[in-house]
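In: No letters, just coordinates:
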């Protein structure tokens, strides 16, 4: 997100069931916002909203809330506005705005600031945590989840391939973009130091992906986006890179009788501001 790769909403949504599950688990751990006891609709921000499919889940949970999704990708925002913007069935309001999470700051008090699988694209996000907590109303919540699988074969292989002699000059660095993700313990310390009541945990989802080369299909929607953006317009190079990566992934993730096992580790944090 920070360096603005070109996104493909349809590719991203191909695995929407698996991608949405961590957000649902996060949502279940978020307490009712202060607005619930103050007789007013909740004000909610979704940082890195993508195509808006999980932003809509916030409207299901808080049907009268005013919810704004922020994203840097025009392609993602177009998808979100087309399918989710407007008045919600519960009388709330869903809108979407162009914004870079690396520089986003609350422009009004929020009951809830949430981010789903977006902060891994924002190297500066640990430094933004105090500003986001400050932007909450007393008793408000900051909640997010990020991938924790950057040492897994899918990402390690991508990094090695990007740094290989054949590809280094064109896509070097694009496979090692996520070293700024903190450990669960580091997030816990930082958010607790800010005075928040904090709940941090990790989960590994053991997923069975169907179809041929499903891990490649998965990463085409996320980790591969910077590489595909860098090679955009050179279809021969894209095909060759994908073929090499595909062959390596086949060895690392062999198909089984029920599909291809793809472990999916996530880090979650829910921090409630005093008040």
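Out: Looks like it arrived, so ask away. Source: prediction; values computed, not measured. Numbers count the residues shown, from 1 in each chain.
In: switch to C-alpha atoms for all contacts and neighbour counts from now on
Out: Noted.
In: where exactly do the helices run in the stretch 51-200 of the chain?
Out: Assignment of helices within the stretch 51-200 of the chain using DSSP state H, counting those that start in this stretch yields the ranges 53-61, 74-84, 125-134, 153-162, 168-171, 184-193.
In: who does the longest one touch, helix- and strand-wise?
Out: Helix 74-84 is packed against helix 9-13, helix 53-61, strand 93-98, with contacts defined by 3 or more C-alpha pairs under 8 Å, 6 or more residues apart in numbering; DSSP states H and E.
In: rewinding a little: export the helices of the stretch 51-200 of the chain to JSON lines and tack on mean neighbour count?
Out: Below are the helices of the stretch 51-200 of the chain laid out as JSON lines (neighbours: other C-alpha atoms under 10 Å):
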{"stretch": "helix 53-61", "mean neighbour count": "20"}
{"stretch": "helix 74-84", "mean neighbour count": "18"}
{"stretch": "helix 125-134", "mean neighbour count": "17"}
{"stretch": "helix 153-162", "mean neighbour count": "19"}
{"stretch": "helix 168-171", "mean neighbour count": "15"}
{"stretch": "helix 184-193", "mean neighbour count": "16"}
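In: Second structure for comparison follows:
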């Protein structure tokens, strides 16, 4: 794997926290207004966690899933009308009624170009609905980068493992001809003991945000990284006698409806 990749997705590890990861998708979907005619696109659909909810909200619509991870897309395919293996940055939709993206776009850089391009692909009156984690400045991710840099400082020379979203108000400037709804939510998540030991927050983040770092470490480096990260996480998120901890997790949301052009 090179520095531009994300490494392989482990479906079971990702789905171990399925309820916690689905909740923001349902909150996003609840704010989507009625749609014009056209297909639904689940952009970065992963293993298809949101597919049933999308079908229930908008029955009878064609549902298209797009994801670059073949192992995740294979799990999603039976829930979709069409499964497209593609990088979001290279994929071009045509007149979609809804482009729905839950926890995917933060992996891509250059939102100043990407977001207007996605919005332009909507049918008249169509909706772009996006949710992204907002954790990059939180202890979960600061300690992760610190632990990795202590072992391999070269990793971060000119490289960002996750470009991350823009400040939320910036999206209003990127979508001037949209009916726009922006908000953020912090979920206080209770994480149980991690299978195989280690801090519960490490188990949660390792299935997603830590993947680009883990993919660049050999076995010995990974063991040192995880030990150092566990120690830092223990100070930031104390674990109780039952092996559980409370984990605040921030999410960014926006829903943009096309209101015409010209």
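Out: Alright, I've got the coordinates. This one's a predicted model, so the numbers in the text were calculated from it and none came from an experiment.
In: Can you add distance to residue 106 of the first structure and give the helices of the stretch 51-200 of the first structure back as JSON lines?
Out: Compiled in JSON lines, these are given as follows (distance: least, C-alpha to C-alpha, whole Å):
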{"stretch": "helix 53-61", "distance to residue 106 of the first structure": "17"}
{"stretch": "helix 74-84", "distance to residue 106 of the first structure": "19"}
{"stretch": "helix 125-134", "distance to residue 106 of the first structure": "7"}
{"stretch": "helix 153-162", "distance to residue 106 of the first structure": "33"}
{"stretch": "helix 168-171", "distance to residue 106 of the first structure": "34"}
{"stretch": "helix 184-193", "distance to residue 106 of the first structure": "17"}
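In: OK, contacts around the residue minimising distance to the centre of the second structure?
Out: Centroid-nearest residue in the second structure: residue 103, 2.0 Å away (criterion: C-alpha atoms, centre = their mean). By C-alpha atoms under 8 Å, 6 or more residues apart in numbering, residue 103 of the second structure lies in contact with 44, 130-133.
In: For residue 146 of the second structure, state which of those is nearest.
Out: Distances from residue 146 of the second structure to the contacts of residue 103 of the second structure, taken as C-alpha to C-alpha, are shortest for residue 133 (19.2 Å).
In: Grab the nearest non-local neighbour of the aligned partner of that closest one in the first structure.
Out: Applying TM-score structural alignment, one finds that residue 133 of the second structure aligns to residue 147 in the first structure. Once flanking residues are discounted, residue 147 of the first structure sits nearest to residue 266: 4.5 Å by C-alpha to C-alpha, 6 or more residues apart in numbering.
In: you'd agree residue 36 of the second structure is in a helix?
Out: No. Counting by DSSP: H, G, I helix; E, B strand; the rest coil, residue 36 of the second structure is located in no helix; its state is coil.
In: coming back round to it: tell me the counterpart of the residue nearest to the centre of the second structure in the first structure.
Out: Here residue 103 of the second structure is matched to residue 117 in the first structure, going by TM-score structural alignment.
In: likewise residue 147 of the second structure?
Out: So residue 147 of the second structure corresponds to residue 161, using TM-score structural alignment.
In: and if you look at residue 190 of the second structure?
Out: Here residue 190 of the second structure is matched to residue 208 in the first structure, going by TM-score structural alignment.
In: Which helix or strand contains its match?
Out: Secondary structure from DSSP states H and E places residue 208 of the first structure in strand 197-209.
In: that older thread, quick one: closest of the helices of the stretch 51-200 of the first structure to residue 240 of the first structure.
Out: helix 153-162 (11.6 Å).
In: after superposition, how close is the closest one to the second structure?
Out: Aligned to the second structure and superposed, helix 153-162 of the first structure gives a mean residue distance of 1.1 Å (mean C-alpha distance after the TM-score superposition for the first structure).
In: what helices or strands is that helix leaning on?
Out: helix 235-252.
In: Return the residues in contact with the closest residue to residue 213 of the second structure other than its chain neighbours.
Out: In space, and not counting its chain neighbours, residue 213 of the second structure is closest to residue 161: 6.9 Å by C-alpha to C-alpha, 6+ apart. Going by C-alpha under 8 Å, 6+ apart, residue 161 of the second structure touches 3, 212-213.
In: Residue 161 of the second structure matches what in the first structure?
Out: Residue 161 of the second structure maps onto residue 177 in the first structure, by TM-score structural alignment.
In: Next: residue 114 of the second structure.
Out: Structural alignment (TM-score structural alignment) places residue 114 of the second structure against residue 128 in the first structure.
In: ok so, going back, my guess is the match of residue 133 of the second structure contacts residue 120. True?
Out: Yes. Counting by C-alpha atoms under 8 Å, residue 120 is a contact partner of residue 147 of the first structure at 7.2 Å.
In: What distance do you get for the match of residue 133 of the second structure to residue 99 of the first structure?
Out: Look at residue 147 of the first structure and residue 99 of the first structure: by C-alpha to C-alpha, to the nearest Å, they are 21 Å apart.
In: quick one: which of the two has more around it?
Out: residue 147 (21 against 17; other C-alpha atoms under 10 Å).
In: In the second structure, what stretch matches the helix or strand following the strand holding residue 208 of the first structure?
Out: Once the chain leaves strand 197-209 of the first structure, the next helix or strand it forms, by DSSP H and E, is helix 214-220. Aligned by TM-score structural alignment, helix 214-220 of the first structure falls on residues 200-206 of the second structure.
In: after superposition, how close is that stretch to the first structure?
Out: Relative to the first structure, stretch 200-206 of the second structure is 0.7 Å off (mean C-alpha distance after the TM-score superposition for the first structure).
In: any idea how far residue 192 of the second structure is from the closest residue to residue 204 of the second structure other than its chain neighbours?
Out: In this structure, residue 204 of the second structure finds its nearest non-sequential neighbour in residue 17, 7.2 Å apart by C-alpha to C-alpha, 6+ apart. Computed as C-alpha to C-alpha, the residue 17 of the second structure to residue 192 of the second structure distance reads 10 Å.
In: out of these two, which sits in the busier spot?
Out: When neighbours are counted by other C-alpha under 10 Å, residue 17 of the second structure and residue 192 differ, and residue 192 comes out ahead with 18 against 14.
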